[in-house]
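A.B. asks: build the 3D model from these lines:
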Amino acid sequence: MRESDWLYPVVNLLHLLGLVLLLGAMLFLDLRLLGLAPRVPLGLLAPWLTGFAVSGLLIQLASGLALFAADAMALIGNRLLQIKLLLVLFGIGNAGLFRWRFSRVLPKWEIVPLPARMQAGLSLCAWLSVMAAGRLLAYF
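C.D. replies: Next comes the predicted model:
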């Protein structure tokens, strides 16, 4: 990655694409779970957005690993990167827990139960924090 004029910027753009797919999908899904656009059926929206989010996450993980490898020595002890990675793990764990707890009943919801709304709020905070931490890495 260091020897190519194009590889690092292309991988960085892929990382941004993954961010847009992941965060965009999670933003819409979490906001819907929190009560925005109640006429949009969750049973139709959730599987569609989940596919985008998973694709974005996979792109993020692959490109993030490549970006890390290009500058591992400088990043390995960076506290902000460590926080970002913990937030990513939290976000993935929260999404997995949500899916485990609610995937079968979600299509039937007329009103989203409080525990699901709380998890959606945590998800929104986690993924926005991941984005902020990732962007701030360029400055710290």
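A.B. asks: make it CA atoms for all contacts and neighbour counts henceforth
C.D. replies: Will do.
A.B. asks: what about residue 24, neighbour count?
C.D. replies: Using other Cα atoms under 10 Å, residue 24 is surrounded by 17 other residues.
A.B. asks: so it is in which element?
C.D. replies: Using DSSP states H and E, residue 24 sits within helix 7-33.
A.B. asks: sequence B follows; please return its structure for comparison with A:
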Amino acid sequence: MNDPLIERLADAVRDTGHPVTDTDRADLAAFLPLTREYAGTSGIVFDDTRALALAVHALAFVRRVRAAEHLDALDDQLAAETAPGRMDAVRTLIDTYCAPHGFHAHRTEVLLLALHFETAAQIAQQPTPQA
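C.D. replies: Next up, the predicted model:
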């Protein structure tokens, strides 16, 4: 079965120089369920915009794993913007995906993914405007 989020992502990047490949689809089909599981157990709900942003990040991430590429370090102070335990939980999520690929993601990958979850959690906590 096709994952609707992967299809939305493929549609969004179709006309770029790097459309979604079959390999990307397979890797995303392995990685995105891990993100959904963590979001579900953490009570985090992604709206459509945040879900697509997460999928775009996931696409770049799985490609970096395949290419054994690492991102440059970010200011560690950004980790202070995440909920307690989020960095450790996201590290576990990333390690679960990376282990079979023989890849160890640097802290930057963990931080960037954790910030996606943090943003979604904070948006969900904002009060909705009354009509």
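A.B. asks: now the TM-score, please.
C.D. replies: These two chains, once laid on top of each other, score a TM-score of 0.32 by TM-score structural alignment, normalised by the length of the second structure; 60 aligned residues with a Cα RMSD of 3.7 Å.
A.B. asks: just to revisit the earlier point, next SSE after the helix holding residue 24 of the first structure?
C.D. replies: Helix 7-33 of the first structure is succeeded, C-terminally, by helix 42-70 (DSSP H and E).
A.B. asks: re the thing from before, which helices and strands sit right next to the helix holding residue 24 of the first structure?
C.D. replies: Other helices and strands packing on helix 7-33 of the first structure, by 3 or more Cα pairs under 8 Å, 6 or more residues apart in numbering; DSSP states H and E, are helix 42-70, helix 114-136.
A.B. asks: redo the ones you listed as TSV? Include mean neighbour count.
C.D. replies: Shown next, in TSV, are those (neighbours: other Cα atoms under 10 Å):
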stretch	mean neighbour count
helix 42-70	17
helix 114-136	17
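A.B. asks: please name whichever of these is nearest to residue 84 of the first structure.
C.D. replies: Evaluated with Cα to Cα, these place helix 114-136 nearest to residue 84 of the first structure, the distance being 5.3 Å.
A.B. asks: ok, residues contacting the closest one?
C.D. replies: The contact list for helix 114-136 of the first structure (Cα atoms under 8 Å, 6 or more residues apart in numbering) reads 19, 23, 26-27, 30-31, 33-34, 80-81, 83-85, 87-88, 90-91, 94-95, 98, 102.
A.B. asks: in PyMOL, how would I select the buried members of those?
C.D. replies: Buried subset of those, written as a PyMOL selection, criterion 16 or more other Cα atoms under 10 Å:
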select buried, resi 19+23+26+27+30+31+33+34+80+81+84+87+88+90+91+94+95+98
